[in-house]
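In: no sequence on hand, only this structure:
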């Protein structure tokens, strides 16, 4: 068992250093794989070569019997697959027994999205001329207008902004860089915040916040880099204005993608903007778009009314 536990530490280091995984992601992998190693210990498995597809299938069955959500089971089996792939790569075992185990099919659940009208009402309702209000309006506009993740918004630095050229340099999952267009209301709100809001908030950067705060686009009241929880709280507050309680920042990203497709955006362009490595990740949005097309067909086609 020592061999497997020791390899786990090496794998987590690999995720952080070579794959650029965030500390939160690496910690999630640790929890999932420690649960897996505990199961192997129950089964009397003490080495990499002793793991079989049947044992991994039994682990998957155990997770399902515990009543875990399908998404959780999928995540844990995916973690197991990645771990065994690493073991093969490092020469600790000859084969990957997890390859022969099917990952449970994800439930066909469509992401929650706002309508275009709801987004307009939410943003129009958010008027606050204080420095923090200008910042919050800019964050909401960028989340929806550019389809960014919370971590990407919080991680924006001033030298990532190329507003005169109409784009942002964004660092997404695994620290992968991509170019994201910005225009219209998002561009205007960000420029207003940078000119009229950020200078006031930045006065606190001399109070020990350091170079990171000086580089950050979005600052808190103390002049430090704004954190994820502050953005979550902001979005919840904005959602209440349109009776969408517990609104999540990712809902704005889903809404961006859906509205772009409805507006005729090319799927591969959208893939680049969102930073998805795999086109299959966008299938859920194409489903939403097909729903919209069917509604338009039903509304417009003369034979459909007969």
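Out: Sure thing, it's come through. Every value quoted in this text rests on a predicted model; they were computed, and no experiment measured them.
In: all contacts plus neighbour counts: C-alpha atoms, from now on.
Out: Fine.
In: quick one, strands of this protein?
Out: Ranges of strands within the chain are 161-162, 167-171, 177-181, based on DSSP state E.
In: can you list these in JSON lines and add distance to residue 250 and mean neighbour count?
Out: Formatted as JSON lines, the strands of the chain follow (distance: least, C-alpha to C-alpha, whole Å; neighbours: other C-alpha atoms under 10 Å):
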{"stretch": "strand 161-162", "distance to residue 250": "22", "mean neighbour count": "16"}
{"stretch": "strand 167-171", "distance to residue 250": "16", "mean neighbour count": "19"}
{"stretch": "strand 177-181", "distance to residue 250": "17", "mean neighbour count": "16"}
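In: can you put those in TSV and add distance to residue 148?
Out: Shown next, in TSV, are those (distance: least, C-alpha to C-alpha, whole Å):
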stretch	distance to residue 148
strand 161-162	14
strand 167-171	8
strand 177-181	9
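In: closest one to residue 194 among the ones you listed?
Out: strand 161-162 (10.7 Å; C-alpha to C-alpha).
In: distance check, residue 157 against residue 256.
Out: 22 Å (C-alpha to C-alpha, to the nearest Å).
In: and residue 169, by the same measure?
Out: Taking C-alpha to C-alpha as the measure, residue 169 falls 18 Å from residue 256.
In: residue 278 too?
Out: For residue 278, the distance to residue 256 equals 18 Å [C-alpha to C-alpha].
In: who has more neighbours, the two?
Out: Taking other C-alpha atoms under 10 Å, residue 278 and residue 256 do not tie; residue 256 has more neighbours (25 against 8).
In: dump the residue contacts of the more buried one.
Out: Residues counted as contacts of residue 256 (C-alpha atoms under 8 Å, 6 or more residues apart in numbering) are 144-147.
In: as TSV, those residues with neighbour count would be great.
Out: Formatted as TSV, the contacts of residue 256 follow (neighbours: other C-alpha atoms under 10 Å):
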residue	neighbour count
144	23
145	23
146	24
147	27
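In: nearest to residue 25, of those residues?
Out: residue 147 (20.8 Å).
In: one more to weigh against that first structure:
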């Protein structure tokens, strides 16, 4: 309390006044730790995405001659940020050709950190309320906005991320599972089988180890950072057969990562595959059967689409896919519906 009032004066106060001062001291302590506390609770992937969002926000601030500080860690860096600046940031991104979905995500990140800055006493409550009123774009608005940008010759997406997934047919999915009976081919078949059969994210796939699998009961246990859960999944027959072939042939390592890197002579080398290497390999496997731009996420998309078409209950699809809410699996279920099913026409 001595930061607020000398100790002798504090002791001379009555209980009510001491409680007020103690509350002020507690607020000061909490304000100083609000950013660190928030970030300590988040997964590394979340922090990487947020840091990237804030780096782009900092680039915008620099271009409009505002000196950005450490927006991710220092509450004082948010001094002077207003709803007008946030709204201008959105328009700057749109003119630069960023995807609307990315613009929406960055707006969400800015709102979160502006809220933290308000808790730290840097952004006034009234200004925070105005910042929260800056609206993201709805799906229908995104389509119209992109049409208008395209007509004006403005890009609607920067970088390499695709606007839409590559949709696979059952025939194409089956073709991806046909791989040579070589060390590399057996590894690739297991990789594709797990993506198609379990709907894993590429990071989840890359993180699999030999110890995650139990051949006797045909299961795999793995961590899902997106929802901070450890899950056990039953392997489908194709994935289980691919796993057995990979292990029984001696291709799989004895310990550590289940994956081994490729050698130019079609053999396998040291343990471990990065997400980038897996993405590159899936793209190559797709091109080999005439599919351009295939990604691991496209195979996850195929898994979810097939599960929805087979009438998987929404809550089961959410759990199996590792989604935090029903919103994303709900899209797959909605897309799988036959729009005119049940419509009666006069004979």
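Out: Good, I have the coordinates. All figures in this text were calculated on a predicted structure; none of them were measured in a lab.
In: sorry, back to before: closest to residue 58 of structure 1 out of the strands of structure 1?
Out: Closest to residue 58 of structure 1 of the strands of structure 1 is strand 167-171 (C-alpha to C-alpha; 38.3 Å).
In: packing partners for that closest one?
Out: Judged by 3 or more C-alpha pairs under 8 Å, 6 or more residues apart in numbering; DSSP states H and E, the packing partners of strand 167-171 of structure 1 are strand 161-162, strand 177-181.
In: dump these into TSV; add distance to residue 239 of structure 1 as well.
Out: Converted to TSV, those look like this (distance: least, C-alpha to C-alpha, whole Å):
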stretch	distance to residue 239 of structure 1
strand 161-162	27
strand 177-181	25
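In: and residue 226 of structure 1, which of these is closest to it?
Out: strand 161-162 (16.7 Å).
In: chain center to that closest one, what's the gap?
Out: Relative to its parent chain, strand 161-162 of structure 1 has a centroid offset of 22 Å by C-alpha atoms, centre = their mean, to the nearest Å.
In: and what of stretch 232-248 of structure 1?
Out: Stretch 232-248 of structure 1 sits 18 Å away from the centroid of its parent chain (C-alpha atoms, centre = their mean).
In: can you check stretch 303-310 of structure 2 too?
Out: How far stretch 303-310 of structure 2 lies from its chain's middle: 21 Å, per C-alpha atoms, centre = their mean.
In: okay, and it goes to which residues in structure 1?
Out: Stretch 303-310 of structure 2 corresponds to residues 256-263 in structure 1, going by TM-score structural alignment.
In: now for the spatially closest residue to residue 309 of structure 2 that is not a sequence neighbour: which residues touch it?
Out: Distances taken as C-alpha to C-alpha, 6 or more residues apart in numbering place residue 336 nearest to residue 309 of structure 2, at 5.2 Å, with adjacent residues excluded. By C-alpha under 8 Å, 6+ apart, the contact set of residue 336 of structure 2 is 305, 308-309.
In: got it, and residue 201 of structure 1?
Out: Going by C-alpha under 8 Å, 6+ apart, the list of residues near residue 201 of structure 1 reads 131-132, 219-223.
In: for residue 276 of structure 1, same thing?
Out: Contact partners of residue 276 of structure 1, counting by C-alpha under 8 Å, 6+ apart, are residue 282.
In: need the counterpart of it in structure 2.
Out: Aligning on TM-score structural alignment places residue 276 of structure 1 opposite residue 323 in structure 2.
In: any idea how far that match is from residue 197 of structure 2?
Out: Remark: distance between residue 323 of structure 2 and residue 197 of structure 2 (C-alpha to C-alpha) = 17 Å.
In: please apply the same query to residue 279 of structure 2.
Out: Remark: distance between residue 279 of structure 2 and residue 197 of structure 2 (C-alpha to C-alpha) = 17 Å.
In: ditto for residue 289 of structure 2
Out: 19 Å.
In: then residue 168 of structure 2?
Out: The gap separating residue 168 of structure 2 from residue 197 of structure 2 is 14 Å, by C-alpha to C-alpha.
In: over to residue 259 of structure 2?
Out: Here the distance between residue 259 of structure 2 and residue 197 of structure 2 works out to 17 Å (C-alpha to C-alpha).
In: and residue 187 of structure 2? What does it align with in structure 1?
Out: Using TM-score structural alignment as the criterion, the counterpart of residue 187 of structure 2 in structure 1 is residue 135.
In: residues contacting that match?
Out: Counting by C-alpha under 8 Å, 6+ apart, residue 135 of structure 1 touches 190, 193, 197-198, 218.
In: tell me which of those residues persist in structure 2.
Out: Contacts conserved in structure 2 for these, using both residues aligned by TM-score structural alignment, their matches' C-alpha atoms under 8 Å: 193, 198, 218.
In: quick one: map the first one onto structure 2.
Out: Using TM-score structural alignment to pair residues, one finds that residue 193 of structure 1 aligns to residue 246 in structure 2.
In: how about residue 120 of structure 1?
Out: Residue 120 of structure 1 maps onto residue 174 in structure 2, by TM-score structural alignment.
In: tell me how many other residues surround that match.
Out: Look at residue 174 of structure 2: counted by other C-alpha under 10 Å, it has 13 neighbours.
In: just list the residues touching it, thanks.
Out: By C-alpha under 8 Å, 6+ apart, the contact list for residue 174 of structure 2 is empty.
In: please repeat the previous calculation with a cut-off of 10 Å.
Out: For residue 174 of structure 2, the contact set (C-alpha atoms under 10 Å, 6 or more residues apart in numbering) comprises 168, 192-193, 196.
In: what do you get for residue 300 of structure 2?
Out: Residue 300 of structure 2 is in contact with 165, 194-202, 306, 321, counting by C-alpha under 10 Å, 6+ apart.
In: how about 7 Å then?
Out: 195-196, 199-201 (C-alpha atoms under 7 Å, 6 or more residues apart in numbering).
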